[in-house]
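Colleague: Mind folding the following:
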Amino acid sequence: MTAKSEWDKAALALANANSKEINALFCGVSIDEFHMISHVKTTKEAWMILETTYEGTKKVKDIKLQMLTNQFEELKMSDDESFDSFYGKLNEIVIAKFNLGEKIEDAKVVRKILRSLPESYCEKVTAIEESKDLDEIKI
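Modeller: Got it, this is the predicted structure:
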């Protein structure tokens, strides 16, 4: 075998892999998303278009993360709010940050929950803090 035929086999293998990958992407997106990426030749190009569309550029992503961090820090449970409603809001922020690549540790979320509860939960918060290791407790 010559170097040229080996290169051709390698190029063919890469082209085959790209075709399979781009086909998988095409099958996994909506019709609108398909129209955005149908003209590209490589999987990387398609992925970059989808990534920029949904995550934005690094600058946009950083701004979104900063906004979510502010929302996380400012979130408090009101006296007339149910715990489920409050936890739902908090969980939405945690998931949104995770989807943008920033994981919030369980211990930080637990501490946030305990800090954010209204005065009527004071005794329960104290009991939890004294009886549990907040670094080990699960949400």
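
Colleague: only C-alpha atoms for contact and neighbour calcs from this point on.
Modeller: OK.

Colleague: Report the separation between the most centrally placed residue in the chain and Lys4.
Modeller: The residue lying closest to the centre of the chain (CA atoms, centre = their mean) is Asn99, at 0.6 Å. Distance, Asn99 to Lys4, by CA to CA, to the nearest Å: 44 Å.

Colleague: Return the residues in contact with Ile63.
Modeller: Listed by CA atoms under 8 Å, 6 or more residues apart in numbering, Ile63 has no contact partners.

Colleague: any idea how far the biggest helix by length in the chain is from the chain center?
Modeller: Longest helix in the chain, counting residues (DSSP state H): helix 3-28. Relative to its chain's centre, helix 3-28 lies at 30 Å (CA atoms, centre = their mean, to the nearest Å).

Colleague: Check stretch 97-115 too.
Modeller: With CA atoms, centre = their mean, you get 12 Å for stretch 97-115.

Colleague: List of residues touching it?
Modeller: Under CA under 8 Å, 6+ apart, the answer for stretch 97-115 is 55, 61, 65, 68, 73, 87, 94, 125, 134-139.

Colleague: count of neighbours near the residue nearest to Leu117 when sequence neighbours are not counted?
Modeller: Among residues not flanking Leu117 along the chain, Met77 sits closest, at 5.5 Å (CA to CA, 6 or more residues apart in numbering). By other CA atoms under 10 Å, the residues close to Met77 number 18.

Colleague: Proceed likewise with the subsequent sequence, for comparison:
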Amino acid sequence: MASSNGNFPATLPVLEGGKKFDQWCAKMRVIFGFQDVLDIVKEGVQEVDSGATEDQKAANKEAKKKDCKALFIIHQCVDMGNFEKISNVTTAKEAWEILERAHAGNDKLKKVRLQTLRRQYELLQMEGNEVVGAYFTRVLSLTNLMKSYGERISSQMIVEKVLRSLSPRFDHIVVAIEESKNLEILTS
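Modeller: Just a heads-up that it's a prediction; the model follows:
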């Protein structure tokens, strides 16, 4: 939702501790994109040399404004504990990198988390009294988490997982879908 001035969303996501860092990052990337500062956060601002043209100096000044805007957004979207980690940095890129190092974990930890998610995915079954929509939401939530750790899962794989893990009361529907549809064109 946009605020009355159209510049910022009415509510911003706040990173509290390190909980749900991946989801917070995804939301922040969208906000940075909306505010046209995503490149600044990723790549930083390049300094211009003393012999720069007026156009280059103006472009650098604009980039520095965007950097301040991005840093302001980051400051607004972290709790006090995370703010203390980034309070002395002067660029959005530095702040973002500090938060990533503090919360994203190393590659080994990501691999362990992905293995745990894969196991949950393999064992996932629809509960006997569960509504199909709720089960589908559980599957999508889990697959989105797996994707955030680098797993490649196609829509077809998700559809196939749902069809083979529905409760037995849906067996006749699953057979009808498999017989009448090309599963390669169904999407999740």
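
Colleague: follow-up on the earlier one: please say which position in the second structure the residue nearest to the centre of the first structure maps to.
Modeller: In the second structure, the residue paired with Asn99 of the first structure according to TM-score structural alignment is Ser148.

Colleague: Can you say which of the contacts of stretch 97-115 of the first structure are buried?
Modeller: Glu55, Lys61, Leu65, Leu68, Val94, Val125, Leu134 (16 or more other CA atoms under 10 Å).

Colleague: From those residues, pick the one nearest Asn16 of the first structure.
Modeller: Glu55 (28.5 Å; CA to CA).

Colleague: So what does the closest one match up with in the second structure?
Modeller: That one, Glu55 of the first structure, aligns with Ala104 by TM-score structural alignment.

Colleague: Please tell me how far that match sits from Ile40 of the second structure.
Modeller: Ala104 of the second structure is 20 Å from Ile40 of the second structure, by CA to CA.

Colleague: How many residues are close by the closest residue in space to Thr143 of the second structure that isn't next to it in sequence?
Modeller: The spatially closest residue to Thr143 of the second structure, leaving aside those adjacent along the chain, is Ile153, at 7.3 Å (CA to CA, 6+ apart). Ile153 of the second structure is flanked by 12 other residues according to other CA under 10 Å.

Colleague: How is Ile153 of the second structure assigned, secondary-structure-wise?
Modeller: coil (DSSP: H, G, I helix; E, B strand; the rest coil).

Colleague: again, but for Gly101 of the first structure
Modeller: coil.

Colleague: tell me which element Phe32 of the second structure is part of?
Modeller: Element membership of Phe32 of the second structure [criterion: DSSP states H and E] is helix 21-34.

Colleague: Quick one: name whatever helix or strand follows that helix.
Modeller: helix 38-43.

Colleague: so where in the first structure does that following helix end up aligned?
Modeller: The aligned range for helix 38-43 of the second structure is empty, by TM-score structural alignment.

Colleague: counterpart of Glu130 of the first structure in the second structure?
Modeller: Aligning on TM-score structural alignment places Glu130 of the first structure opposite Glu179 in the second structure.

Colleague: now what about stretch 79-86 of the first structure, what contacts it?
Modeller: Lys76, Met77, Pro118, Ser120.

Colleague: Is it possible to mark the buried ones in these?
Modeller: Lys76, Met77.

Colleague: As a markdown table, the contacts of stretch 79-86 of the first structure with secondary structure and distance to Asn23 of the first structure would be great.
Modeller: Formatted as a markdown table, the contacts of stretch 79-86 of the first structure follow (DSSP: H, G, I helix; E, B strand; the rest coil; distance: CA to CA, whole Å):
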| residue | secondary structure | distance to Asn23 of the first structure |
| --- | --- | --- |
| Lys76 | coil | 46 |
| Met77 | coil | 46 |
| Pro118 | coil | 52 |
| Ser120 | helix | 56 |
